[in-house]
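*Asks:* I would like to see how this sequence folds:
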Amino acid sequence: MEGVTIAVNGASLSPLTLFLQADIVVKAVMIGLVLASVWTWSVILGHGFRIRRIARNNEAFERDFWKAEDIDRVYDGPGRADLPSAKVFSAGVAEWRRSTGGKRVDREGTRARLSTAMSAAVAAEMDRLSDRLNILATIGSVGPFVGLFGTVWGIMRAFTDIAASQNTSLGVVAPGIAEALFATALGLFAAIPAVIAYNRLTHRLNLMEARLNRFADGFHSTLSRALESEA
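*Replies:* Here you go, the predicted model:
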């Protein structure tokens, strides 16, 4: 009989049973946290693979660019690719053509406009790549508090049941407390991966931004030398 009692008590603490026995408010909190966890992992996997692929393609583009001898050919070919490095390169070439297309060329003004155009392209690309990271930041910061709300509500319900039954035995208290703590566990389950992934992906984006700025500086130097060689 003791083995049967232990098995029943263990089953009553399973996640599904805890959910089914929970109050409607705690159930809503649990469902929201599970959906937030699913959303978190979809962003982590999708955005993580995307950033890795873009970083790899950026490196390939920059490597081929510095080997190229004809900038116009790169601009008409690989420069049209949907890559951050290609966008920075295209912004520089477009500004170069506008600034040097007239009869009189303002060298200092051209240098300043080239720097501004490529810096703006870098900022725009980083904004585009980091667009969905706010989801991870939000879930990572709010998830534990949502779980805590479910815990507080569940404990309040447990104390209400204790008062109604006028029985303070562990058998009466444990189910309600377990349901309440399960909400906190779900909050942490959603928040911890979100925080880790946010920090990791932000680090990758910072590295990519530094690389794009170095590429922009190098290309700016190339165009600046070409500007000085013009009559």
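
*Asks:* going forward, measure contacts and count neighbours with C-alpha atoms only.
*Replies:* Noted.

*Asks:* ok, and the closest non-adjacent residue to A68?
*Replies:* V74 (7.4 Å; C-alpha to C-alpha, 6 or more residues apart in numbering).

*Asks:* Tell me how far the one helix or strand that neighbour maps to lies from the chain's centre.
*Replies:* Assigning secondary structure by DSSP states H and E places V74 in helix 71-76. Here helix 71-76 is found 33 Å from its chain centre; the criterion is C-alpha atoms, centre = their mean, to the nearest Å.

*Asks:* Please give the structure of this sequence too, so both can be compared:
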Amino acid sequence: MENIALADPGAQLSVWSLFISASWVVKLVMIGLLCASVWTWAIIVDKLVSYARMRLALNRFEQVFWSGQSLEELYRTLADRKTTGMGAIFVAAMREWKKSFEKGAKTPLGLQTRIDKAMDLALTREMEKLEGRLGFLATTGSAAPFIGLFGTVIGIMTSFQAIAGSKNTSLAVVAPGIAEALLATAIGLLAAIPAVIAYNKLSSDASKIAVRMEGFSDEFSAILSRQIDEKVAPKA
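*Replies:* You can find the predicted model right below:
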């Protein structure tokens, strides 16, 4: 009988039993934090894969772009495809280039400005894709510990009310309620720590990719500027 009595407290302090015996407010907090943790990991995996694909696409495009292939031929190859990264910036610039000359571009400054705006817009769209859902990681990393702490405070208040009602302050009575309360904080940290680490890592990766695309945009703008001077300036 002693062995059975000793086993009961351990069973009562298992994670599942603590969750079941928690109040409905603490349960909602725990479930919300667990859902946030699952969504956090889904975002992390998706971003790691998409960033790896983006870096590969950038490397491939740079290799083709600087291989000496003509801009017109490269544009015809990419125009009807779904492009990302540098490819999207290149297509946006070349599309504006061709539209302007079809309509009879007359001033180099106006044409250069339109092309730069087209590339800036394409770059902004690519950055929005890269940085999409990173805000959720930042929010989870900053808010999850406090949400878990809220569940802990509610759990401790409930435990104190139970202690007052039973008029028994022994450790056997206090421990389960305190453990239920602390479980909410633990789940909050479980959601917050990966979110903070991933946000810092992914933000850094996105910034590095953005720098590469901005560098290409500036280089391509200079290339087009020279060609604009050759084609438009003499007609002015």
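
*Asks:* What does the TM-score come to for these two?
*Replies:* Once superposed, the chains reach a TM-score of 0.93 (TM-score structural alignment, normalised by the length of the first structure), with 231 aligned residues with a C-alpha RMSD of 1.7 Å.

*Asks:* Which residues does the helix holding V74 of the first structure contact?
*Replies:* For helix 71-76 of the first structure, the external contacting residues (C-alpha atoms under 8 Å, 6 or more residues apart in numbering) are 65, 68, 89-90, 93.

*Asks:* Tell me where the first structure has helices.
*Replies:* Secondary structure of the first structure by DSSP state H: the helices cover 2-12, 15-21, 24-67, 71-76, 84-100, 107-129, 133-165, 170-229.

*Asks:* Let me have those in a markdown table, extended by mean neighbour count.
*Replies:* Converted to a markdown table, the helices of the first structure look like this (neighbours: other C-alpha atoms under 10 Å):
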| stretch | mean neighbour count |
| --- | --- |
| helix 2-12 | 11 |
| helix 15-21 | 15 |
| helix 24-67 | 16 |
| helix 71-76 | 14 |
| helix 84-100 | 20 |
| helix 107-129 | 17 |
| helix 133-165 | 19 |
| helix 170-229 | 18 |
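
*Asks:* Stretch 205-216 of the second structure aligns to what range in the first structure?
*Replies:* Across the first structure, the stretch matching stretch 205-216 of the second structure (TM-score structural alignment) is residues 204-215.

*Asks:* which ones are touching the residue positioned nearest the centre of the second structure?
*Replies:* Ranked by distance to the mean C-alpha position of the second structure (C-alpha atoms, centre = their mean), the top residue is L134 at 2.5 Å. By C-alpha under 8 Å, 6+ apart, the contact set of L134 of the second structure is 43, 199, 202-203.

*Asks:* Tell me how far the aligned partner of A144 of the second structure in the first structure lies from F19 of the first structure.
*Replies:* Correspondence of A144 of the second structure to the first structure, assessed by TM-score structural alignment: G143. Distance of G143 of the first structure to F19 of the first structure, computed by C-alpha to C-alpha, to the nearest Å: 18 Å.

*Asks:* cool, and A194 of the first structure?
*Replies:* A194 of the first structure is 23 Å from F19 of the first structure, where distance means C-alpha to C-alpha.

*Asks:* and if you look at L170 of the first structure?
*Replies:* L170 of the first structure sits at a distance of 20 Å from F19 of the first structure (criterion: C-alpha to C-alpha).

*Asks:* what does R98 of the first structure give?
*Replies:* R98 of the first structure is 64 Å from F19 of the first structure, by C-alpha to C-alpha.

*Asks:* now do V74 of the first structure
*Replies:* 59 Å.

*Asks:* Which of the contacts of helix 71-76 of the first structure sits closest to A210 of the first structure?
*Replies:* F89 (15.2 Å; C-alpha to C-alpha).
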